[in-house]
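>>> Need a 3D model of the sequence below.
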Amino acid sequence: MPELPEVENVRQTLEELVPGKTIDQVIVQVPKMIHGMEPDEFVHTLIGQTIEEVRRRGKFLLLDLTHCTLLAHLRMEGKFRLLNEQDEVSKHTHIIFHFTDHTELRFLDVRKFGTMEITHKKGEEETKSIQKLGPEPLSELFTLPPFAEKLKRTSRAVKTALLDQRLVAGIGNIYADEILFRAKVRPERAGSTLSDSEITRIYKETKNVLREAVALGGSTIRTYVNSQGKLGQFQEKLLVYGHAGEPCPICGTTIEKIKLNGRGTHFCPNCQK
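Sure, this is the predicted structure:
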């Protein structure tokens, strides 16, 4: 699933491509992708509106239009592509936003897990999808004291806590492994057992890892590319994720992979004691 760095790079490319475009037709091929209203109402609401800005909250893309905001979640393999109306339509294209300038913003999703919903303009914080999200890790709202307090109160594994979007928004499996490796904390450790210094390292590395990943366009694992078809480069910086059986880049110990709450989890048994 695309995580914060990947979604942020999709946002950045869409922000270059679609503001100022006016929707004159919407085609919904997979009705279950539309949440909160019937597909016909979704289509009717968007026709005639102009895209003004593209924002992000956690793993959600927020497209601000003239009179409303469109929330889109890419889920496992969702992708946006801006194409000309005459370009061939892929069989995995499920929602099409046709613009008055004869271009189209197409949403492709092999697994059909992606979702879209409409709220009033910049009213995303009132939706159930957004209300439960924790602070943005690269914003000033992400501060150490509440982060530490919540970790110390949980008996869950620290990696499981990091994946909980209520603690901090946008972290997924890849970056949780990388954050904990850099912080030298075992992913199975219960949050309540962490020392102040360990929590501080996790907090700092959360910001560091995500900031670096955004700068490098995210990680191209499996099918991710941004909305201009460009690959991310952060996978070249991954130290443990995807490196099971290989020597740790720090100490040479073999990197291990285990299942933790159903998620493949990579760590160095020496560096993360």
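>>> alpha carbons only for contacts and neighbour counts from here, please
OK.
>>> Please name the residues that touch the closest residue to residue 127 other than its chain neighbours.
Excluding its sequence neighbours, the residue lying closest to residue 127 (C-alpha to C-alpha, 6 or more residues apart in numbering) is residue 119, at 7.5 Å. Listed by C-alpha atoms under 8 Å, 6 or more residues apart in numbering, the contact partners of residue 119 are 68-71, 127.
>>> just residue 113 next, same as before
Contacts of residue 113 (C-alpha under 8 Å, 6+ apart): 33, 74-78.
>>> Also residue 175?
Per C-alpha under 8 Å, 6+ apart, neighbours of residue 175: 209-210.
>>> gap between the longest helix along the chain and the chain center?
Longest helix of the chain, by residue count under DSSP state H: helix 196-215. Distance of helix 196-215 from its chain centroid, counting by C-alpha atoms, centre = their mean, to the nearest Å, is 17 Å.
>>> neighbouring contacts of it?
4-6, 8-9, 137-138, 144, 147-148, 151, 175, 178-180, 182-185, 219, 234.
>>> Going along the chain, name the strands of the chain.
23-28, 51-57, 60-65, 68-73, 79-84, 93-99, 103-108, 115-120, 256-260, 263-267 (DSSP state E).
>>> let's see this one next to it:
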Amino acid sequence: MPELPEVETVRRGLSALVVGKTVVYVHVHLPRIVRHPSPEEFEKRLVGRKIESIDRRGKYLLFALPPYTLVSHLRMEGQYRVVPKDEPLALHTHVIFGLSDGSELRYRDVRQFGTMDLLTADETLPSGLLTLGPEPFDPALTPHVLYQSLHKRSAPVKSVLLDQSVVAGLGNIYVDEALFLAGVHPLTKANRIGQRRCEALLRAIRDVLTRAIAAGGSSIRTYVNGYGRHGGFQMQLNAYGREGQPCLVCGQPIEKIRLGGRGTHYCPNCQPRSGRRRPHADVSPSSV
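The predicted structure is shown next:
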């Protein structure tokens, strides 16, 4: 957390709020957030740079401030807010960007796991960004491509889908939800999933992400967007976080197991280990 829908929601909000504005000052209050260059150089290089665009790759935000790209990863609880510069500073605010219209873009991170790298075009991107797999909505990610990726792995399918080199941007919440919609048990070995099931799984991934983005993401813990608003997709969850509650499709209680240190939620009836259950009928192709 945050995952692709939350990062995309942040990107869209910040694009509306800060693109076209110029950075007039930067204050780094927690040096370890800035990995490259030094915090002092980070502050110096950004002054006078115009924010031309904000893109997303997987869970990374990419701020274009020519000749630099600011690569930001929110990790567990990183948040960006755009506020008037005279607004009192919230606790755990670690980086402040003063903007040309008198507002401030503030980065807050209670867990302090987030990172920032300020890079030129000839500098190497962070390793996590270099090894990302295809975006979920990339037309090049076909059911056959997903099948080929899964077919190489004998690990549980949930663990494989959480591997960012397979599909970029997926995390715990949305993998649980996609597996539910596709009728796939999370412990199923990835290489046991056939091509038809991969087609259903890819449809489910895209369906879940599309609806989550439309709802502004999921506010399970502390997530807010650039306006300080919570997401709403947590109200639409079928599996994640619903341990012991009746399945919204069949009424069977949702179960929770630990897989790779992560809480994993599924319906034992809709997602049997045998793999014989058909995907739910409400899973349909979609795009953003």
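>>> For the two chains, what TM-score is obtained?
Here the TM-score for the pair of chains, by TM-score structural alignment, normalised by the length of structure 1, is 0.96; 272 aligned residues with a C-alpha RMSD of 1.4 Å.
>>> rewinding a little: just send the strands of structure 1 back as TSV, with distance to residue 189 of structure 1 too.
What follows is those, written out as TSV (distance: least, C-alpha to C-alpha, whole Å):
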stretch	distance to residue 189 of structure 1
strand 23-28	45
strand 51-57	28
strand 60-65	29
strand 68-73	30
strand 79-84	35
strand 93-99	42
strand 103-108	38
strand 115-120	34
strand 256-260	11
strand 263-267	12
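>>> Would you tell me which one of these is buried the most?
The highest average neighbour count among the strands of structure 1, using mean count of other C-alpha atoms under 10 Å, belongs to strand 60-65 at a mean of 24.
>>> what's the burial count for the closest residue to residue 254 of structure 1 other than its chain neighbours?
Distance criterion C-alpha to C-alpha, 6+ apart; nearest residue to residue 254 of structure 1, sequence neighbours excluded, is residue 247 at 4.4 Å. Neighbour count for residue 247 of structure 1, taken as other C-alpha atoms under 10 Å: 16.
>>> cool, residue 114 of structure 1 as well?
Residue 114 of structure 1 has 21 nearby residues by other C-alpha under 10 Å.
>>> swap in residue 50 of structure 2?
Using other C-alpha under 10 Å: residue 50 of structure 2 sits among 21 other residues.
>>> ok, now which ones touch it?
By C-alpha under 8 Å, 6+ apart, the neighbours of residue 50 of structure 2 are 19-23, 65-66.
>>> do that again at 10 Å, thanks
18-24, 63-67, 99-100 (C-alpha atoms under 10 Å, 6 or more residues apart in numbering).
>>> Would you tell me which one of the residues you listed comes nearest to residue 194 of structure 2?
Of all the contacts of residue 50 of structure 2, residue 194 of structure 2 sits closest to residue 63, with 39.3 Å by C-alpha to C-alpha.
>>> Map the closest one onto structure 1.
With TM-score structural alignment as the criterion, residue 63 of structure 2 lines up with residue 63 in structure 1.
>>> Quick check: that match vs residue 54 of structure 1, distance?
Separation of residue 63 of structure 1 from residue 54 of structure 1 (C-alpha to C-alpha, to the nearest Å): 5 Å.
>>> Can you check which residues contact both of these two?
Joint contacts of residue 63 of structure 1 and residue 54 (C-alpha under 10 Å, 6+ apart) are 11, 14-15, 18-19, 69-70.
>>> Next, count neighbours for residue 75 of structure 2.
Residue 75 of structure 2, neighbours per other C-alpha under 10 Å, totals 18.
>>> same deal with residue 101 of structure 1?
So residue 101 of structure 1, with other C-alpha under 10 Å, has 12 neighbours.
>>> Next up, the contacts around it.
Contacts of residue 101 of structure 1 by C-alpha under 10 Å, 6+ apart are 21-24, 84-85.
>>> again with residue 104 of structure 2
18, 23-26, 81-87, 96-98.
>>> which residue in structure 1 lines up with it?
Using TM-score structural alignment, residue 104 of structure 2 lines up with residue 104 in structure 1.
>>> wait, which of the strands of structure 1 is closest to residue 157 of structure 1?
Comparing those under C-alpha to C-alpha, the one sitting nearest is strand 256-260, at 8.4 Å.
>>> Figure out the length between the terminal residues of stretch 29-46 of structure 1.
16 Å.
>>> okay, that stretch sits on what stretch of structure 2?
Going by TM-score structural alignment: stretch 29-46 of structure 1 matches residues 29-46.
>>> ok, and what's touching that stretch?
Taking C-alpha under 10 Å, 6+ apart as the rule, stretch 29-46 of structure 2 contacts 22-28, 65-68, 70-73, 92-97, 107, 109, 112-119, 126.
>>> quick one on the thing from earlier: residue contacts, the residue nearest to residue 254 of structure 1?
Contacts of residue 247 of structure 1 by C-alpha under 10 Å, 6+ apart are 239-240, 253-256, 268.
>>> got CSV for those residues, with distance to residue 193 of structure 1 too?
Below are the contacts of residue 247 of structure 1 laid out as CSV (distance: C-alpha to C-alpha, whole Å):
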residue, distance to residue 193 of structure 1
239, 25
240, 23
253, 25
254, 25
255, 23
256, 22
268, 19
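>>> Please list which of those are also found as contacts in structure 2.
On the basis of both residues aligned by TM-score structural alignment, their matches' C-alpha atoms under 10 Å, what survives of these in structure 2 is 239-240, 253-256, 268.
>>> Nearest to residue 166 of structure 1, out of those residues: which one, please.
residue 240 (25.1 Å).
>>> Next one: that closest one from residue 33 of structure 1, what distance?
For residue 240 of structure 1, the distance to residue 33 of structure 1 - C-alpha to C-alpha - is 34 Å.
>>> Of the two, which one has the most company?
Shown here are residue 240 of structure 1 and residue 33; by other C-alpha under 10 Å, residue 240 has more neighbours (26 against 18).
>>> quick one, what contacts that one?
174, 177-182, 246-249, 255-257, 265-268.
>>> likewise residue 263 of structure 2?
172-173, 176, 240-241, 243, 256-257.
>>> Can you tell me which of these are buried?
172-173, 176, 240-241, 243, 256 (16 or more other C-alpha atoms under 10 Å).
>>> Looking for the alignment partner of residue 225 of structure 2 in structure 1.
Using TM-score structural alignment, residue 225 of structure 2 pairs with residue 226 in structure 1.
>>> Can you report how many residues lie near the residue nearest to its match when sequence neighbours are not counted?
Ranked by C-alpha to C-alpha, 6+ apart and with sequence neighbours excluded, the top spatial neighbour of residue 226 of structure 1 is residue 10, at 4.9 Å. By other C-alpha under 10 Å, the residues close to residue 10 of structure 1 number 28.
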